[in-house]
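Colleague: model this:
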Amino acid sequence: MEISGIISAIVIGVIVGTLGRLVLPGRQRIGVLWTIGVGIAAAFVGTGIAAGLGVADTKGVDWIEWLIQIGLAAVGVAALERFKARH
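Modeller: Take a look at the predicted model:
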């Protein structure tokens, strides 16, 4: 992976992670770096799922792929928050 791919993964991770946190009600007690990490993971996994479903490369904006990524980020943020609350 080139440096431009890494930078774009971080930027998309920030966006997806932030949108995933906004979807959840209430306050999430995890840090910014955790949000970015969850967002990056959700972006990669969501892209894989969208590619498997055949909706990753369409003309224009890939709305279904974005929705999958944001949904995964919301699940990831909620799971991480519950995990951190137990410890």
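Colleague: all contacts plus neighbour counts: C-alpha atoms, from now on.
Modeller: Fine.
Colleague: after the host helix or strand of residue 34, which helix or strand is next? Please name it.
Modeller: Assigned by DSSP states H and E, residue 34 belongs to helix 32-53. Using DSSP H and E, the helix or strand that follows helix 32-53 towards the C-terminus is helix 63-86.
Colleague: could you also give me the structure for this next sequence, so I can compare it with the first?
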Amino acid sequence: MLWTIIVTLVGGTIIGLIGKAVAPGDRTRFPLWLTIVCGIVGMFAGSWVYWGLFGHDNPPFDGHKAVWDNATNGIDWMRHLWQVVVAAVAVIVAAIVTGRKKA
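Modeller: Prediction:
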């Protein structure tokens, strides 16, 4: 349980910062806690979108069935790309909702 929380916070921070970097416009005045929240949303929603579009029909591997958070052998780069895209969208939405403008 503790490991899941740590991985979620670290992964959310990384995905959120990358999503903030690729989002169009200048989001430098965005608070870090909201960036982390956008990254966590990107992690989970991006994984679900990837699973729904591409991962649900993957064959079993390594003795277990493919699931939404582990759909391939090794590192799933396409799933991470979807996470970053969803995090970038979340950053844009959060900026609009909170009224954050360009610096």
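Colleague: and the TM-score between these chains?
Modeller: Overlay of the two chains. TM-score (TM-score structural alignment, normalised by the length of structure 1): 0.86; 85 aligned residues with a Cα RMSD of 1.7 Å.
Colleague: if we can go back for a sec, now tell me what touches the helix holding residue 34 of structure 1 from outside.
Modeller: Helix 32-53 of structure 1 has contacts (Cα atoms under 8 Å, 6 or more residues apart in numbering) with 9-10, 12-18, 20-21, 56-57, 64-66, 68-70, 72-73, 76-77.
Colleague: could you do stretch 79-86 of structure 2 as well?
Modeller: So stretch 79-86 of structure 2 is contacted by 15-16, 18-19, 39, 41-47, 49-50 (Cα under 8 Å, 6+ apart).
Colleague: what about that stretch, how far off from structure 1?
Modeller: In the superposition against structure 1, stretch 79-86 of structure 2 averages 0.5 Å from its aligned positions (mean Cα distance after the TM-score superposition for structure 1).
Colleague: that stretch aligns to what range in structure 1?
Modeller: Counting by TM-score structural alignment, stretch 79-86 of structure 2 pairs with residues 65-72 of structure 1.
Colleague: now do the buried residues in the matching stretch.
Modeller: 65, 66, 67, 68, 69, 70, 71, 72 (16 or more other Cα atoms under 10 Å).
Colleague: repeat for stretch 8-22 of structure 1
Modeller: 9, 10, 12, 13, 14, 15, 16, 17, 18, 19, 20, 21.
Colleague: export these to a markdown table and tack on distance to residue 83 of structure 1?
Modeller: As requested, the buried residues of stretch 8-22 of structure 1 are exported to a markdown table (distance: Cα to Cα, whole Å):
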| residue | distance to residue 83 of structure 1 |
| --- | --- |
| 9 | 25 |
| 10 | 23 |
| 12 | 24 |
| 13 | 21 |
| 14 | 21 |
| 15 | 23 |
| 16 | 20 |
| 17 | 17 |
| 18 | 19 |
| 19 | 20 |
| 20 | 17 |
| 21 | 16 |
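Colleague: ok, so of these, who is nearest residue 84 of structure 1?
Modeller: Nearest to residue 84 of structure 1 among the buried residues of stretch 8-22 of structure 1, counting by Cα to Cα, is residue 21 at 15.5 Å.
Colleague: all set now, cheers.
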